[in-house]
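Trainee: how does the following fold in three dimensions:
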Amino acid sequence: MNPEEENIYIESYLLGNLSKEEVAIVEKRMSEDVRFRESVLLQKELYASLDESDWSFAKNVTPEKIQEYETLFKSKETAQLKEAILKAQSDYKKNTSKNGRSLFYYLSAAVVIVMITISVLLSKDQTSQDLYVTYYTTSDIPSLVSRGGEDDSELINAERYFENAEYTKALEILIPKVATVTKNKASVLLYKGISEMELGQFEKAHTSFDQLIHSDLLDAPMGLWYKALLYLKMDAPEKAKTILQQISSSSSNYKYTEAKELLEKL
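Mentor: Okay, here's the model as predicted:
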């Protein structure tokens, strides 16, 4: 089942369109697969966030914050956004066979926009962990899989584990690869460091990122950005600031714009 098919399946589960047997299969998988469970919960929150009667995403915040959320969600701009999403939903139902896209994608786009607005509105209250979650992304890191050449089957597996958040399994492949690969070494160090960071193995992550930073590899500057994120995850904002200042010293540096934004928020 590819990601798009999986999202459509989750959507059917949340909308109550599955049989009892299929529901049992989904819930069993949720109990065994952390990534799948998070996908289900995310979609559930996305649906709930467009429902003015259900502020489930705000259960653990103060009444004052809930009021801010409600004001934003009931604003003219958000109403227009929701109207556009409902239209997209209608178009989706009419043209499912043509584009095969899940309603999840429309909802995701809408809620991401709204959440970005909330993020800006409440940025002064964000903790280091909040900022880590906001700025952490691996969408632009180089693939472990080579382009136009022979692929290393082990690295293909490592990347698959990494994308599924199975970091321990990814590390079983990546750790020995650090000493043997040459062509994709920067990517291996990045994936290794990020996996260690996500597992809370902070000292090991430091070592991986430093090894990349002090190398002569083309992607060495990427190590600085992820080391700054590592400090945020460790709740060490002052140390993160030092690295972010280094990144923001030149507009040619990797993640220059994001570094400047983060410095303002810290």
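Trainee: only C-alpha atoms from now on, for both contacts and neighbour counts.
Mentor: Will do.
Trainee: spit out the contact partners of A110.
Mentor: Neighbouring residues of A110 by CA atoms under 8 Å, 6 or more residues apart in numbering: 81-82, 85.
Trainee: just the buried members of those residues?
Mentor: Buried members of the contacts of A110, counted by 16 or more other CA atoms under 10 Å: 81-82, 85.
Trainee: gap between the most centrally placed residue in the chain and T78?
Mentor: Of all residues in the chain, the one closest to the mean position by CA atoms, centre = their mean is T137, 5.2 Å from it. Noted for T137: a distance of 26 Å to T78, by CA to CA, to the nearest Å.
Trainee: compare with the first, here's sequence two:
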Amino acid sequence: MNLEDDILIENFLRNELSDQERTSFLERIKSDPDFKEQYLLEKQLHESLNEEDWSFVNTIDSKEADEYEALFKSEEIQNLKEVIKNASTNSKGDRSKVIRLLTGIAAAVVIGIFALRPILSPSVLDTNTLYASYADFNNLPSFAERSSEDINENLVTAEKLFKEKNYEKAAFTFNTILDSDKSLSGAYIYAALAESELGNFDKAIEVLNELESSDLIDSEKAYWYKSLVYIKANQVEQAKKELKSIIEKSLFNKGKAQELLKELE
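Mentor: You can find the predicted model right below:
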């Protein structure tokens, strides 16, 4: 794996790719097994150094969570994290070999202390990649493409902010628009996705529940986007529930819902 791929993967993990680059990245993961393996290794290292992103934490009970938290904050693990940071930053050799070695060491330390579950197992569901793949920001409805007579300029501005990944301002603008006009189904979707990107999952679901309960023609799309928000929030069972509703009721994106449900099971 070359340096360019290392940089590409790092930029993806930091959410620094353009929409086009993001789409190409996800397509490559599907078609290139070696690249996918490298991505998963990089992701493991990224999560091992970021206590906010340990993907398993939402899938365990409170007792286990307390034990993991205590482990993560222990002096031994903090020292190990520092070693990993220094080695991955300073190594001039094959970075993938360094990552394999260090993530293996980290996993061995954790398993040796608690012997609870294989934290870095390749079978762990990669919800971030699933979300990014199925959310497909490039195919969201565009307000900018409509006639200027039919569209509020604030919507165009908000869409531009979203595409520039300025999610905080985009969420604020879309929510402000919705406060005065509840008839814009696309605005609900953009607002919810912006909130989701900010990690405001409860707010995202609240926005989509409002769309679902409306009499708008696109109200059924709320089920699909709620399933995506739940996936990003790592609430897999809730996501499955929404997907099953789509399939049973033959709602928007039924085919994709069937495909995604298989990925989750």
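Trainee: just the closest of the contacts of A110 of the first structure to P221 of the first structure, please.
Mentor: L81 (38.3 Å; CA to CA).
Trainee: which helix or strand contains that closest one?
Mentor: Element membership for L81 of the first structure (DSSP states H and E) is helix 76-94.
Trainee: the second structure: matching residues for that helix?
Mentor: Across the second structure, nothing matches helix 76-94 of the first structure (TM-score structural alignment).
Trainee: if we can go back for a sec, using CSV, lay out the contacts of A110 of the first structure together with distance to L103 of the first structure.
Mentor: Shown next, in CSV, are these (distance: CA to CA, whole Å):
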residue, distance to L103 of the first structure
L81, 15
K82, 13
I85, 9
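Trainee: ok, the aligned residue in the second structure for the residue nearest to the centre of the first structure - contacts?
Mentor: Using TM-score structural alignment, the partner of T137 of the first structure in the second structure is D136. Contacts for D136 of the second structure (CA under 8 Å, 6+ apart) come out as T23.
Trainee: swap in 6 Å and give it another go.
Mentor: Neighbour list for D136 of the second structure: empty [criterion: CA atoms under 6 Å, 6 or more residues apart in numbering].
Trainee: quick one: it and N200 of the second structure, what's the gap?
Mentor: 19 Å.
Trainee: K182 of the second structure now?
Mentor: 21 Å.
Trainee: count the residues that sit near the closest residue to L243 of the second structure other than its chain neighbours.
Mentor: Of all residues not flanking L243 of the second structure in the chain, A257 sits nearest, at 5.4 Å (CA to CA, 6 or more residues apart in numbering). For A257 of the second structure, the number of neighbouring residues by other CA atoms under 10 Å comes to 24.
Trainee: ditto for S183 of the second structure
Mentor: Using other CA under 10 Å, S183 of the second structure has 14 neighbouring residues.
Trainee: next: S147 of the second structure.
Mentor: Burial of S147 of the second structure is recorded as 9 neighbouring residues (other CA under 10 Å).
Trainee: same thing with L260 of the second structure?
Mentor: 19.
Trainee: what residues sit buried inside the helix or strand it falls within?
Mentor: Per DSSP H and E, L260 of the second structure falls inside helix 254-264. Within helix 254-264 of the second structure, the residues that count as buried by 16+ other CA under 10 Å are 254, 257, 260-261.
Trainee: ok, so of the residues you listed, who is nearest E21 of the second structure?
Mentor: Using CA to CA, L260 is the member of the buried residues of helix 254-264 of the second structure that sits closest to E21 of the second structure, with 22.3 Å.
Trainee: in the first structure, what residue corresponds to the closest one?
Mentor: Applying TM-score structural alignment, one finds that L260 of the second structure aligns to L262 in the first structure.
Trainee: with I29 of the second structure instead?
Mentor: Under TM-score structural alignment, I29 of the second structure pairs with M115 in the first structure.
Trainee: any idea how far V133 of the first structure is from its match?
Mentor: For M115 of the first structure, the distance to V133 of the first structure equals 13 Å [CA to CA].
Trainee: which stretches of the stretch 101-250 of the first structure form helices?
Mentor: Using DSSP state H, counting those that start in this stretch, the helices of the stretch 101-250 of the first structure run over 103-121, 128-135, 153-163, 167-177, 185-198, 202-213, 222-233, 237-247.
Trainee: dump these into JSON lines; add distance to L72 of the first structure as well.
Mentor: Formatted as JSON lines, the helices of the stretch 101-250 of the first structure follow (distance: least, CA to CA, whole Å):
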{"stretch": "helix 103-121", "distance to L72 of the first structure": "8"}
{"stretch": "helix 128-135", "distance to L72 of the first structure": "19"}
{"stretch": "helix 153-163", "distance to L72 of the first structure": "33"}
{"stretch": "helix 167-177", "distance to L72 of the first structure": "37"}
{"stretch": "helix 185-198", "distance to L72 of the first structure": "32"}
{"stretch": "helix 202-213", "distance to L72 of the first structure": "37"}
{"stretch": "helix 222-233", "distance to L72 of the first structure": "28"}
{"stretch": "helix 237-247", "distance to L72 of the first structure": "29"}
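Trainee: wait, which of those is closest to D91 of the first structure?
Mentor: When the helices of the stretch 101-250 of the first structure are compared by CA to CA, helix 103-121 sits nearest D91 of the first structure, at 9.9 Å.
Trainee: report the distance from stretch 205-217 of the first structure to the chain centre.
Mentor: 23 Å (CA atoms, centre = their mean, to the nearest Å).
Trainee: again, but for stretch 76-83 of the first structure
Mentor: Worked out by CA atoms, centre = their mean, stretch 76-83 of the first structure lies 25 Å from the chain centre.
Trainee: cool, stretch 95-110 of the second structure as well?
Mentor: 24 Å.
Trainee: pull up the aligned stretch in the first structure for that stretch.
Mentor: Going by TM-score structural alignment, stretch 95-110 of the second structure sits over no part of the first structure.
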